[in-house]
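1. Predicted model and sequence below, questions to follow.
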Amino acid sequence: MAPKAAVLVPCLLSLLLPFSSLALTQDICVANLLLPDTPSGYPCKPKPAVTADDFHSMALAQAGPTLAPFNTGLATATVKQFPGVNGLGLAATRVDVHVGGVVPLHSHPEGSELLFVFKGSMTAGFISAESNEVYVKEVREGELFVFPQGLLHFQYNTGNETAVGFAAYSSDNPGLQITDYALFGNTLTAEDAREQGHLRRKIGGDEAQGLLRIAEILKLIKVFFGLSAVPPDGRQDYRCSLLWTCGV
């Protein structure tokens, strides 16, 4: 068994080499952002052009711009803002959740997240993909909370001061998909849904009216998130999403 294992292990490792990060084949590989990204990271910046500034960032020194309608500021230090982390499997963000603010339901397809609450407190949680169980916890100043890779998660602030958190990721480009926008800010139009309903009426089936109803709901929801025109009643307050209750 031992001789076979001695042959098998190097063979398996060789299969991983084409997918290994460029940074693993040399001591540093600062991202050359002028070239396109690849599955193994950005190509390396020429060594003579690398300076200490490539390994330093002030991206998280101040709060990022506040994102409406979530009342939350976000600053990022992924490979696109911080070329020195290219291929190192890490990145960071800063989140300033103002009073009543939320970090909406979202996921990071390419990395896990470790949240450290630097100031105040916030409620954090994620949804298990296997059982749809929700794990929620109030995270206070100095405490940690982890979000497993790819799982839907969120934070919100019900306190009386801005909560500040710093997050580290297990990828230099963890990706971001906000569920609200993925569902209601996509390129599926009400006309597409109506056409499907028209076809189903021709074929037959009880789902036609449901599809037409979905088309109308899509219109209303896009208005609700500020993704289209102001609704007929003139409502301007987009801070309340379907996931959070106004006035709580």
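-> Happy to help now that I have it. What you are looking at is a predicted structure, and each value in this text was computed from that prediction instead of being measured.
2. Going by C-alpha atoms from here, please, whenever you check contacts or count neighbours.
-> Fine.
3. Find out how far the helix or strand hosting Ala168 is from the centre of the chain, if you would.
-> In this structure, Ala168 sits in strand 163-169 according to DSSP states H and E. Distance of strand 163-169 from the chain centroid (CA atoms, centre = their mean, to the nearest Å) equals 13 Å.
4. what packs against the lengthiest helix in the chain?
-> If you go by DSSP state H, the chain has its longest helix at helix 208-224. Helix 208-224 makes packing contacts with helix 179-184, helix 190-203 when contacts are defined by 3 or more CA pairs under 8 Å, 6 or more residues apart in numbering; DSSP states H and E.
5. residues in contact with the longest one?
-> Put plainly, it is helix 190-203. Defining contact as CA atoms under 8 Å, 6 or more residues apart in numbering, one finds that helix 190-203 is touched by 207-209, 211-212, 214-216, 218-219.
6. now stretch 75-85
-> Stretch 75-85 has contacts (CA under 8 Å, 6+ apart) with 29-33, 54-57, 59-60, 62-65, 86, 90-95, 172-174.
7. PyMOL command for the buried members of those residues?
-> A single PyMOL command selects the buried members of the contacts of stretch 75-85 (16 or more other CA atoms under 10 Å):
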select buried, resi 29+30+31+32+54+59+60+63+64+86+90+91+92+93+94+95+172+173+174
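8. What about the contacts of stretch 75-85, which are in strands?
-> Here DSSP state E is the test, and the contacts of stretch 75-85 give 91-95 as lying in strands.
9. returning to what we had before: quick check: buried residues in the longest helix of the chain?
-> For helix 208-224, a neighbour-count test (16+ other CA under 10 Å) marks 208, 211-212, 214-215, 218-224 as buried.
10. would CSV of those with distance to Pro46 be doable?
-> Supplementary listing: those in CSV, determined by distance: CA to CA, whole Å:
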residue, distance to Pro46
Ala208, 59
Leu211, 55
Leu212, 56
Ile214, 53
Ala215, 52
Leu218, 49
Lys219, 50
Leu220, 51
Ile221, 48
Lys222, 46
Val223, 48
Phe224, 48
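11. Spatially central residue for this structure, please.
-> Leu176 (2.5 Å; CA atoms, centre = their mean).
12. Run a quick neighbour tally on the closest residue to that one other than its chain neighbours.
-> In this structure, Leu176 finds its nearest non-sequential neighbour in His108, 4.9 Å apart by CA to CA, 6 or more residues apart in numbering. By other CA atoms under 10 Å, 22 other residues sit near His108.
13. Could I get the contacting residues of His108?
-> His108 sits next to 149-151, 174-177 when contact means CA under 8 Å, 6+ apart.
14. alright, now check it against this:
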Amino acid sequence: MAIRFLVALFMLTSIYSLASASDPSPLQDFCVAVNDSQAPVFVNGKICKNPNQVRADDFFFSGLNKPGNTDNAVGSSVTPVNVNQIPGLNTLGISLVRIDYAPYGQNPPHTHPRATEILVLVEGTLSVGFVTSNPADPNQKNKLFTKTLYKGDVFVFPEGLIHFQFNTGKTNAVAFAGLSSQNPGVITIANAVFGSEPPISIDVLKKAFQVDENVIKSLQEPFNN
């Protein structure tokens, strides 16, 4: 597993060294982020730490070799390594995640509003896919691109599009993914639509999904407990 872990990180690092980041390009060597609670103003990103106070630990994270806890409703766990874990990622336009999947677990349909994602599978089997945005022709449907991944396979999810991963095997699966933002964000579709606070009006959801009120209530219930 250690060798697979290192290979995955090498692949992702190599790819991103050749790619253009979606976040603004840095104008200095680094801009280590200041903790939000200590920031005197709010900006689109993070305020820079005094370079004279920067240390090696500002560019370091430990623990990505440890599996996440998949004992939950969806059977997966995402371990992020973004600007909140490594302040030195600020302005560099990249981040990383480890995703663990229990047998038949999934990373449910979601989007990253600020990043493209490139995923490499290092253990197990995954069914993955993404759906295109609404087509210009109202007579056409959103198109699904889907693929079954095996150990060593790589798949790309374009920025902002709804995508998912599902463990189709009877054993655990592990993947690592690079994202083209220091803070890519995530919107899990079911959580956002059925578990928002305050809740979206049932009348709105009934019309949007073309279902009975009781169906909407049953879909909202797991997210409101």
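-> All right, it came through fine. Keep in mind the model is a prediction, meaning the values are calculated, not measured.
15. Could I get the TM-score for this pair?
-> The TM-score (TM-score structural alignment, normalised by the length of structure 2) is 0.77; 190 aligned residues with a CA RMSD of 2.3 Å.
16. of the contacts of His108 of structure 1, which stay in contact in structure 2?
-> Retained contacts for those in structure 2, judged by both residues aligned by TM-score structural alignment, their matches' CA atoms under 8 Å, are 149-151, 174-177.
17. what residues are up against the residue lying farthest from the centre of structure 2?
-> Of all residues in structure 2, Asn52 has its C-alpha farthest from the mean position, at 32.8 Å, by CA atoms, centre = their mean. If a contact means CA under 8 Å, 6+ apart, then Asn52 of structure 2 has no contacts.
18. Show me what it aligns to in structure 1.
-> Using TM-score structural alignment, the partner of Asn52 of structure 2 in structure 1 is Pro48.
19. So its match versus Leu220 of structure 1, what's the distance?
-> According to CA to CA, to the nearest Å, Pro48 of structure 1 stands 55 Å off from Leu220 of structure 1.
20. List the buried residues of stretch 74-85 of structure 2.
-> 75-84.
21. now, the most widely separated pair of those residues?
-> Spatially, the most separated pair among the buried residues of stretch 74-85 of structure 2 is Gly75 and Val83, at 25.7 Å (CA to CA).
22. any idea what sits nearest Thr162 of structure 1, other than its immediate chain neighbours?
-> In space, and not counting its chain neighbours, Thr162 of structure 1 is closest to His98: 4.3 Å by CA to CA, 6+ apart.
23. Matching that neighbour against structure 2, which residue comes up?
-> Match for His98 of structure 1 (TM-score structural alignment): Ala102.
24. right, and that match touches Ala73 too?
-> No: at 10.7 Å, Ala102 of structure 2 does not count as touching Ala73 under the criterion of CA atoms under 8 Å.
25. neighbour-wise, which of the two wins?
-> Using other CA under 10 Å, the more surrounded residue of Ala102 of structure 2 and Ala73 is Ala102, with 25 against 9.
26. that older thread, would a markdown table of the kept ones among the contacts of His108 of structure 1 with distance to Leu15 of structure 1 be doable?
-> Formatted as a markdown table, the kept ones among the contacts of His108 of structure 1 follow (distance: CA to CA, whole Å):
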| residue | distance to Leu15 of structure 1 |
| --- | --- |
| Gln149 | 24 |
| Gly150 | 25 |
| Leu151 | 28 |
| Pro174 | 24 |
| Gly175 | 26 |
| Leu176 | 29 |
| Gln177 | 30 |
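27. Could you single out the nearest of those to Tyr135 of structure 1?
-> Among the kept ones among the contacts of His108 of structure 1, Leu151 lies closest to Tyr135 of structure 1 (CA to CA), at 11.2 Å.
28. so is that closest one in a helix, a strand, or just coil?
-> coil (DSSP: H, G, I helix; E, B strand; the rest coil).
29. for Leu9 of structure 2, same thing?
-> At Leu9 of structure 2 the chain is in helix, as set by three-state DSSP.
30. gap between it and Ile118 of structure 2?
-> For Leu9 of structure 2, the distance to Ile118 of structure 2 - CA to CA - is 12 Å.
31. Asn224 of structure 2 too?
-> Using CA to CA, Asn224 of structure 2 is found at 33 Å from Ile118 of structure 2.
32. Who has more neighbours out of the two?
-> Between Asn224 of structure 2 and Ile118, counted using other CA under 10 Å, the more crowded position is Ile118 (19 against 12).
33. so where does that one fall, helix or strand?
-> strand 117-123.
34. if we can go back for a sec, corresponding residue for the residue nearest to Leu176 of structure 1 in structure 2?
-> If you follow His108 of structure 1 across to structure 2 using TM-score structural alignment, you land on His112.
35. Also Pro83 of structure 1?
-> When structure 2 is aligned by TM-score structural alignment, the residue opposite Pro83 of structure 1 is Pro87.
36. Also Gly159 of structure 1?
-> Counting by TM-score structural alignment, Gly159 of structure 1 lines up with Gly169 in structure 2.
37. Measure how buried that match is and give me the count.
-> 16.
38. Enumerate every residue touching it.
-> Neighbours of Gly169 of structure 2 in contact, by CA under 8 Å, 6+ apart: 103-104, 124-126.
39. mind checking the SS state of it?
-> Assignment for Gly169 of structure 2 (three-state DSSP): coil.
40. From Thr13 of structure 2, how far out is it?
-> Gly169 of structure 2 is 28 Å from Thr13 of structure 2, where distance means CA to CA.
41. Ok, Ser77 of structure 2 next?
-> Distance, Ser77 of structure 2 to Thr13 of structure 2, using CA to CA: 22 Å.
42. Please apply the same query to Gly185 of structure 2.
-> Per CA to CA, Gly185 of structure 2 is found 20 Å from Thr13 of structure 2.
43. tell me the contacts of the residue opposite Ile178 of structure 1 in structure 2 once aligned?
-> Alignment note (TM-score structural alignment): Ile178 of structure 1 maps to Thr188 of structure 2. When contacts are counted by CA under 8 Å, 6+ apart, Thr188 of structure 2 is found next to 108-111.
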